[in-house]
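Enquirer: Below: sequence and its predicted model.
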Amino acid sequence: MKLLRMEKVGDGKFLKNYELTYLNKAGREKKYEMVSRRELSSPEDLGQTPSGVSIVAVCQGKMLLLHEFRMGINRNVYNLCAGMLEEGESVEDCIQRELYEETGLSVKRIRDILPASFAAVAFSDVTTYIAIVEAEGEMFDHTSENEQIDSRFYTREEVRELIQTEQFSSRAQLAAYFFALGALTEERESGDENICILPAGI
């Protein structure tokens, strides 16, 4: 495939619409629609600037999942804590801010930050980081009036059941699957028995 040209065809508040014209392997032109969060001045800009972060958080052997209403699909899904990088913000600061804003929790330790990857490769050049963190603190709601989120920690057995019975975002589903298999078992240090205060009934 050879990209011949790129044309901006729409300009929303948060998303920019582009039409890409390719020369396919049969020698014919193929038009393809995509969206970006960034203003793209040339094809070289596609996928070059990470937009945000998704956070896989664990605490005392449990995994954090957000049951949130997503306007784009008009329903609740299980999702990871996630958000957009602000201008001039480091990835580490974004992780701290988003976890606190959406759950009230703090980051005890960042285990790893994976290189930015494409979040919706079929129709967008958006790339985000995935962070694996240990969380601590007490949960409470800092979200805006336009967000509806129920944050909870779940055991491996609970996550295993949710995967079979509930709807997930794809990244949250994959992270939950590996957590249920024991891949994200928390490393607990001596004296850290109470690093996270869970809501009543959890």
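Expert: Ah, there it is.
Enquirer: Please make it C-alpha for all contacts and neighbour counts, starting now.
Expert: OK.
Enquirer: which residues touch the spatially most central residue of the chain?
Expert: Geometric centre of the chain, nearest residue: S54, 3.0 Å, by Cα atoms, centre = their mean. Counting by Cα atoms under 8 Å, 6 or more residues apart in numbering, S54 makes contact with 80-83, 128-131.
Enquirer: In a markdown table: those, plus secondary structure.
Expert: Shown next, in a markdown table, are the contacts of S54 (DSSP: H, G, I helix; E, B strand; the rest coil):
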| residue | secondary structure |
| --- | --- |
| L80 | coil |
| C81 | strand |
| A82 | strand |
| G83 | strand |
| T128 | strand |
| Y129 | strand |
| I130 | strand |
| A131 | strand |
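Enquirer: of the residues you listed, closest to S36?
Expert: Nearest to S36 among the contacts of S54, counting by Cα to Cα, is T128 at 12.5 Å.
Enquirer: count of neighbours near that closest one?
Expert: Look at T128: counted by other Cα atoms under 10 Å, it has 25 neighbours.
Enquirer: alright, now check it against this:
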Amino acid sequence: MKLTAYKKLFTSRFLNLFEIHYRDREGRPRTWQLVSRERTGPKCFSGRLATADAVVIVAYHLERRRLVVIREFRVAVGGFLYGFPAGLVDPGESIEMAAKRELLEETGLTVVDHHRTSPVVFSSSGITDETVVIAHVDCAGDPSDAGNTSSEQIETLFVGQADAKRLCGDDTIFLDVKTWLVLSGFAAGGPVR
């Protein structure tokens, strides 16, 4: 398998569509389409695969002794999705800074301790080169939606182990894959920090 070239098919403010040309293991030419946040070219050509586009925040509320989960309207699913607070990392911003900013904007909660950060991981490598980092933090405060824009509808939830088990087993709701993985582990063994 060898990547040979790419062509930009579409561009917008946040997403770009590229056609990737490559040779399969028998040397035959093939194409693949992918969505990227990169404007100049897909990450597989730019060498930026180890750079995080976004941060996902797994926040543990110290006073309530619960994980912070959000229920957010997502256009792509035409309804509400349960997930963790998350957002794009701004240029020049560290992962820790982005996690603090996004948690405050989406939930009104404040990061009080940053425990660990995952390596860069891919959100859905079959269709995009988007990369995320998962930040595990402790937080405090009372929830607020004051930081939400008019295009966001976010409800902050505090989830204990029994709640996590119920959410993971409820096939009537939509769950983000990262959230399902963390919540299923939390339901089985407690906080993952």
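Expert: It's in. Everything quoted here is computed from the prediction, not taken from an experiment.
Enquirer: Regarding the aligned residue in the second structure for the residue nearest to the centre of the first structure, what is its secondary structure?
Expert: In the second structure, the residue paired with S54 of the first structure is V56, using TM-score structural alignment. Under three-state DSSP, V56 of the second structure falls in the strand class.
Enquirer: just S184 of the second structure next, same as before
Expert: Note that with three-state DSSP, the state of S184 of the second structure is helix.
Enquirer: now I163 of the first structure
Expert: helix.
Enquirer: what's the closest non-adjacent residue to it?
Expert: Spatial nearest neighbour of I163 of the first structure, excluding adjacent residues (Cα to Cα, 6 or more residues apart in numbering): Q173 at 6.8 Å.
Enquirer: That neighbour belongs to a helix, doesn't it?
Expert: Yes. Q173 of the first structure: assigned to a helix according to three-state DSSP.
Enquirer: Please work out how many residues are found near it.
Expert: 20.
Enquirer: Tell me the counterpart of it in the second structure.
Expert: By TM-score structural alignment, Q173 of the first structure lines up with W180.
Enquirer: What segments of the first structure are strands?
Expert: 2-11, 16-23, 29-36, 52-59, 62-70, 75-79, 81-84, 106-118, 127-138, 149-154, 196-197 (DSSP state E).
Enquirer: and L162 of the first structure, how far is that from A119 of the first structure?
Expert: 22 Å (Cα to Cα, to the nearest Å).
Enquirer: quick one: what's aligned to R23 of the second structure in the first structure?
Expert: Checking TM-score structural alignment: R23 of the second structure goes with L23.
Enquirer: Provide a list of residues in contact with the alignment partner in the second structure of Q164 of the first structure.
Expert: The equivalent of Q164 of the first structure in the second structure is G169 (alignment by TM-score structural alignment). When contacts are counted by Cα under 8 Å, 6+ apart, G169 of the second structure touches no other residue.
Enquirer: ok so, going back, can you add distance to P43 of the first structure and give the strands of the first structure back as JSON lines?
Expert: Converted to JSON lines, those look like this (distance: least, Cα to Cα, whole Å):
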{"stretch": "strand 2-11", "distance to P43 of the first structure": "7"}
{"stretch": "strand 16-23", "distance to P43 of the first structure": "9"}
{"stretch": "strand 29-36", "distance to P43 of the first structure": "12"}
{"stretch": "strand 52-59", "distance to P43 of the first structure": "21"}
{"stretch": "strand 62-70", "distance to P43 of the first structure": "30"}
{"stretch": "strand 75-79", "distance to P43 of the first structure": "31"}
{"stretch": "strand 81-84", "distance to P43 of the first structure": "23"}
{"stretch": "strand 106-118", "distance to P43 of the first structure": "16"}
{"stretch": "strand 127-138", "distance to P43 of the first structure": "15"}
{"stretch": "strand 149-154", "distance to P43 of the first structure": "37"}
{"stretch": "strand 196-197", "distance to P43 of the first structure": "46"}
